[in-house]
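K.L.:
only the shape, not the letters, is given here:
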């Protein structure tokens, strides 16, 4: 079992909180580097959320209802 599989099992049912944690960590890195690497940090946040499966939850809440 890979580390990523173990992480996915640990956050199961708490995907929203995990996504918030990824965002908070990225914001902290941006603050410490004064935004110098913000594009790289944003890309890393997106990829980590995709791998953890937290991006589907967030997208569903932010998107307006489809008609």
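P.N.:
Received the coordinates, thanks. Note that the coordinates shown come from a computational prediction; the quantities given were computed from them, not determined experimentally.
K.L.:
use CA for all of it now, contacts and neighbours both
P.N.:
Fine.
K.L.:
which helix or which strand is home to the residue nearest in space to the middle of the chain?
P.N.:
For the chain, the residue nearest the mean C-alpha position is residue 49 (3.5 Å; Cα atoms, centre = their mean). Element membership for residue 49, per DSSP states H and E: helix 38-52.
K.L.:
ok, residue 35 next?
P.N.:
With DSSP H and E as the test, residue 35 turns up in no helix or strand.
K.L.:
try this one next to it:
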């Protein structure tokens, strides 16, 4: 079992808490960098949520 699989197993059932943590950490980075990298931070947040946070049975978010 890879490290990524172990992390996913530990986080299973706590998707909403993961989403909150990803948002909070992204907001922290945006604040510390003055929003200079907000596009990259937003992209990274979405990828992290897709990988670890969102429930696979849930509909994916719509991108605007």
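P.N.:
It's in. These numbers come from a predicted model, not from an experiment.
K.L.:
what TM-score comes out when they're superposed?
P.N.:
Once superposed, the chains reach a TM-score of 0.79 (TM-score structural alignment, normalised by the length of structure 2), with 60 aligned residues with a Cα RMSD of 2.2 Å.
K.L.:
rewinding a little: which residues touch the closest residue in space to the residue nearest to the centre of structure 1 that isn't next to it in sequence?
P.N.:
Excluding its sequence neighbours, the residue lying closest to residue 49 of structure 1 (Cα to Cα, 6 or more residues apart in numbering) is residue 55, at 5.2 Å. By Cα atoms under 8 Å, 6 or more residues apart in numbering, the contact list for residue 55 of structure 1 reads 19, 46, 49.
K.L.:
what are the buried residues along stretch 8-17 of structure 2?
P.N.:
By neighbour count with 16 or more other Cα atoms under 10 Å, stretch 8-17 of structure 2 contains the buried residues residue 15.
K.L.:
which residues sit against it?
P.N.:
18, 52, 53, 54, 55.
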